[in-house]
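Novice: Give me the fold of what follows.
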Amino acid sequence: MVLDVRRILLFTEVARRGSVTATARALNYTPSAVSQQVSRLEAEAGQPLLERHARGVTLTDAGRALAERGERIERELTAAENELADFAGLRAGTLRVGTFPTVGASLLPRAVIAFREAHPDVRLTVRSARIAGLWAMLENREVEMSLMWDYDWNRIDREDIVVTPLADDPPALLVSKDHPLSDRSSAALADFADDPWITRADHHPVAEALARSCHAAGFEPQIAYEAHDYQEAQAMVAAGIGVALAPTLALEGIRAGVSVLPLQPPAPVRRILLVRMSDHVLTPAAQAFAGFLRDAASADTAS
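Specialist: Below you'll find the predicted structure:
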């Protein structure tokens, strides 16, 4: 037995109004069309559901039971419509976003604050990881979209993703306040060819950016220290161990004793990106959050 839900709902309306004619009038059908649908439902049920008489209809026991079920179906459908409306209207739901540390400490918080103020009923979860971890979370659908980055020599280019560039993140030079060139308004890498360098440990991409940039400037950097994060790198710069290269977004908090010198071109600018899998259609919450990310990136670029 397979019952047509639309016929059940129509039958429930007939039961509620007690008349085929009244139901037809209310739903803008013809009485014969309503009668045909009820007859087909009775055929599906294998038994009569209505007893027809001159003044209207009377439900059989089976018809009464089915009408009660029909009312429950109506309530569930109404609840489903309201729930979907809540998701569409950003009054409910969960949004999971991936990020990486430097953006998580700079651009991302502004977008999070704006999103939570605008849509406080949506639960926002943020997961931070290196690039490999972000790819795994995207592919496993642990996050709906993720912030990522790339350089000219390793562009993110896959057929199964959608990439939205948000901002360019140029590098800067970190030097000790006691360095002879610390009062410059900008600098070139070649000016620091004889300096010891602080780089990132564990084959971090910024270490590759430093090596490539120095080679392009005609020298091999002398590595004096390998730091595991930018705060550690700043501490070593302030102590006079060497100079360092860092993306601008990694410089939200500059410690005492460190000068930041904008780097003259050519410089290894990285792109900040928003990435999602191409077979995943963004939810209304994700679309709204992406807008706040673009706003935050634009404000950061303008400043």
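Novice: use CA for all of it now, contacts and neighbours both
Specialist: Fine.
Novice: residues touching Val258, list them.
Specialist: 174-177, 234, 237-238 (C-alpha atoms under 8 Å, 6 or more residues apart in numbering).
Novice: contacts for the strand or helix carrying Ala172?
Specialist: Ala172 is part of strand 171-176, with elements assigned from DSSP states H and E. For strand 171-176, the surrounding residues in contact (C-alpha under 8 Å, 6+ apart) are 182, 187, 234, 237-240, 242-248, 257-263, 267-269.
Novice: Ok, stretch 239-255 next?
Specialist: In contact with stretch 239-255 (C-alpha under 8 Å, 6+ apart) are residues 102-103, 105-107, 169-176, 178, 195-199, 206, 210, 224-225, 230, 233-238, 257, 270.
Novice: Buried among those? Make that a ChimeraX selection.
Specialist: Command for ChimeraX that selects the buried part of the contacts of stretch 239-255, burial taken from 16 or more other C-alpha atoms under 10 Å:
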select :102,103,105,106,107,169,170,171,172,173,174,175,176,195,196,197,198,199,206,210,225,230,233,234,235,236,237,238,270
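Novice: Just the contacts of stretch 239-255: which are in helices?
Specialist: 102-103, 107, 206, 210, 230, 233-238 (DSSP state H).
Novice: Throw the residues you listed into a markdown table and include distance to Leu90, thanks.
Specialist: Output for the ones in helices among the contacts of stretch 239-255, formatted as a markdown table (distance: C-alpha to C-alpha, whole Å):
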| residue | distance to Leu90 |
| --- | --- |
| Thr102 | 28 |
| Val103 | 25 |
| Leu107 | 23 |
| Val206 | 38 |
| Leu210 | 43 |
| Tyr230 | 37 |
| Ala233 | 41 |
| Gln234 | 41 |
| Ala235 | 43 |
| Met236 | 46 |
| Val237 | 46 |
| Ala238 | 46 |
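Novice: Could you also give me the structure for this next sequence, so I can compare it with the first?
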Amino acid sequence: MLKKDARLRAFHAVATLGNFTKAADALSLSQQAVSFQIKSLEDEVGNRLLKRQGKNLELTETGEILSRFAKQILDLYSAAEDALGQHTGVVGGSLNIGATGSIAKYCLPAAISEFRKTHPSVSVSVSVSNSGDIADLLAQEAVDLGVISGGPVELSRFIVEPFFDDELVFIAAADNPIVNKQPLSLSELLACQYIIREKGSGTRDLMEGYFRDRGVDLATLPIAAVMGTTESVKASVASSNGIAMVSRLSLGTENVLTILETDLGSLFRSFYIVRLRDSYLRLALDRFVKVLRTSNAFRSIDSVSIE
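Specialist: Okay, the predicted model is just below:
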């Protein structure tokens, strides 16, 4: 693998994301390391590249000039890696995959393991967030690939490949009295306390649509808590009389949770593999997507359930 200029990568990340913290997260570095790289680059250039405007970072005129070339230079590194990989048969480089929590926890590890068996020289990192945030990271080139759900996320700016459909289900603690009332009617669902995801979550957006289609505004539901991850939602449901809507994919074999049957029909959401339209398609990324399409983790999704 070619050793790319770490200083240029750091500068490009900060210039694109406009934030040292986000850049450090995207590069898996400390903020101090990112600051050091940019200071070193500024010393070599002989001018400041960034300036603070209140809480925001802006490029100086010198920074604007360098920014126009930074992506081209980094893409040339990738192109060279691809050419060498094609010649030697050894694919190198690094990939940063953005994914929602359920995908990252239950599916990506198996896909990455399969990929690494044949591409051990490629390092793979995963950024986990909700679908909206992952789409933003992809647009800002902080990740190379996203695996996200649709919903309100604007997908027209990306190359989009349909991936698979996942069912969303209501869950409750196994000892919740509501379990004995199945199948649940709409009025019975409306009488429950809810644990929901944060704004921007694909699950929350679909839940809002589910109730909206049945004439109910989510704001009128009794909301007991708002959680930032599916795991925290499940833990809250398990320890309370609240219920939640979660991905069936996120449910393992926990016997403390029960899927609630309703008489309102099923709800499915689609997941997509998304890439930037104008990004350089690296060989490593192309190979990973091929593995992702055929991974055993995704072929076995339909069998995921809880008792």
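Novice: Narrow the contacts of strand 171-176 of the first structure to just the buried residues.
Specialist: Using 16+ other C-alpha under 10 Å, the buried ones in the contacts of strand 171-176 of the first structure are 182, 187, 234, 237-238, 240, 242-248, 258-263, 267-269.
Novice: now, which of the contacts of Val258 of the first structure sits nearest Leu59 of the first structure?
Specialist: Leu59 of the first structure has its nearest neighbour among those in Gln234, at 81.7 Å by C-alpha to C-alpha.
Novice: and the closest one, what does it touch?
Specialist: 174, 244, 254-255, 258.
Novice: which residues in the stretch 101-250 of the second structure form strands?
Specialist: 122-128, 145-149, 158-173, 194-197, 223-227, 243-247 (DSSP state E, counting those that start in this stretch).
Novice: Could I get those in CSV, plus columns for distance to Asp286 of the second structure?
Specialist: Output for the strands of the stretch 101-250 of the second structure, formatted as CSV (distance: least, C-alpha to C-alpha, whole Å):
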stretch, distance to Asp286 of the second structure
strand 122-128, 12
strand 145-149, 10
strand 158-173, 13
strand 194-197, 33
strand 223-227, 35
strand 243-247, 28
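Novice: closest one to Gln32 of the second structure among those?
Specialist: That would be strand 122-128 among the strands of the stretch 101-250 of the second structure, by C-alpha to C-alpha, at 20.0 Å.
Novice: outside of that closest one, which residues touch it?
Specialist: Residues contacting strand 122-128 of the second structure (C-alpha under 8 Å, 6+ apart): 26, 91-101, 104, 112, 116, 134, 143, 284.
Novice: Check stretch 197-204 of the first structure too.
Specialist: 206-207, 210, 221-229, 233, 236-237, 241-245.
Novice: just how off-centre is that stretch within its chain?
Specialist: 30 Å (C-alpha atoms, centre = their mean, to the nearest Å).
Novice: what's Ala256 of the first structure in contact with, if anything?
Specialist: Ala238 are the contacts of Ala256 of the first structure under C-alpha under 8 Å, 6+ apart.
Novice: which SS state does Gly258 of the second structure fall under?
Specialist: Actually, residue 258 of the second structure is Thr. It isn't Gly. Using DSSP: H, G, I helix; E, B strand; the rest coil, the structure places Thr258 of the second structure in strand.
Novice: how close does the equivalent of it over in the first structure get to Leu173 of the first structure?
Specialist: Using TM-score structural alignment as the criterion, Thr258 of the second structure maps onto Ser259 of the first structure. Distance of Ser259 of the first structure to Leu173 of the first structure, given as C-alpha to C-alpha, to the nearest Å: 8 Å.
Novice: How much space separates the nearest residue to Val256 of the second structure once chain neighbours are set aside from Thr258 of the second structure?
Specialist: In space, not counting the residues next to it along the chain, Val256 of the second structure is nearest to Ala174; the distance is 5.2 Å by C-alpha to C-alpha, 6 or more residues apart in numbering. According to C-alpha to C-alpha, Ala174 of the second structure and Thr258 of the second structure sit 5 Å apart.
Novice: biggest helix in the first structure, by residue count?
Specialist: helix 61-88.
Novice: Give me the distance between that helix and the centre of its chain.
Specialist: 33 Å.
Novice: which ones are touching the residue nearest the centre of the second structure?
Specialist: Centroid-nearest residue in the second structure: Ala99, 2.5 Å away (criterion: C-alpha atoms, centre = their mean). By C-alpha under 8 Å, 6+ apart, Ala99 of the second structure lies in contact with 126-131, 134, 146-148.
Novice: List just the nearest of those residues to Ser300 of the second structure.
Specialist: Val147 (17.1 Å).
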